[in-house]
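# pasting the sequence and the predicted coordinates here, then a few questions.
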Amino acid sequence: EASKKGTCTDPYSILKPQEYPLNKNPLIVSSVTNERIAGCVYEEDKTAVVWFWLHQGEAQRCPCCGSNYKLVPHELPH
């Protein structure tokens, strides 16, 4: 949604989130399909990525750290 307003400063989601994504405020992941693989580096000094599937609908938790992610549809410009 921020990209539609022209305020998106991290279009490729490479910057660290500003806060821990809780259930009420999950980290938004966009996708052109109804499922997507997401990765979480659950501790700052870790180098291993935990990969897991996200499905459209309710927010889902990372299996290691419990942070919440929500998959939302992304519309491609025509």
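Good, I have the coordinates.
# alpha carbons only for contacts and neighbour counts from here, please
Noted.
# now do Ser30 against Val72, distance only.
5 Å (CA to CA, to the nearest Å).
# ok, and here's another one to check against it:
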Amino acid sequence: MFRTVIEPRKPRHRALRVVLALFGLALLAAFLVVAVAVGAVMIIGGLGWKLLRRAPRAPSGDRVLDGTYRVVPRPLLSR
């Protein structure tokens, strides 16, 4: 008896099947819209949080070495 309670069965009436299928698709579309909206709010909120909580840049220390670099060709490298 318990098995018959938990097993979902399709209704026999064709119109009811169509209505339930459309209801299921509408419910799926609603979940999709809500998920996309929540995701967009989370992304926008995260970007806003980063912009508002931006820490001021600390001045560079006295021990910073500024220089120019050049790429050494491969044959000049010794192994």
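Now that the structure is in, tell me what you want to look at. It should be emphasised that the depicted structure is a prediction, and the values quoted were computed from it without experimental measurement.
# next, the TM-score between them, please.
Scored by TM-score structural alignment, normalised by the length of structure 1, the superposition of the two chains gives a TM-score of 0.14; 22 aligned residues with a CA RMSD of 4.3 Å.
# hang on, the earlier thing: and Ser30 and Val72 of structure 1? which has more neighbours close in?
Val72 (20 against 17; other CA atoms under 10 Å).
# now the more buried one: how far from Leu27 of structure 1?
10 Å.
# repeat that for Arg61 of structure 1.
10 Å.
# find residues that contact each of those two.
68-69 (CA atoms under 8 Å, 6 or more residues apart in numbering).
# end to end, how far does stretch 50-70 of structure 1 reach?
For stretch 50-70 of structure 1, the end-to-end distance is 16 Å (CA to CA).
# state the helix or strand in which Ser30 of structure 1 lies.
Assigned by DSSP states H and E, Ser30 of structure 1 falls within strand 27-31.
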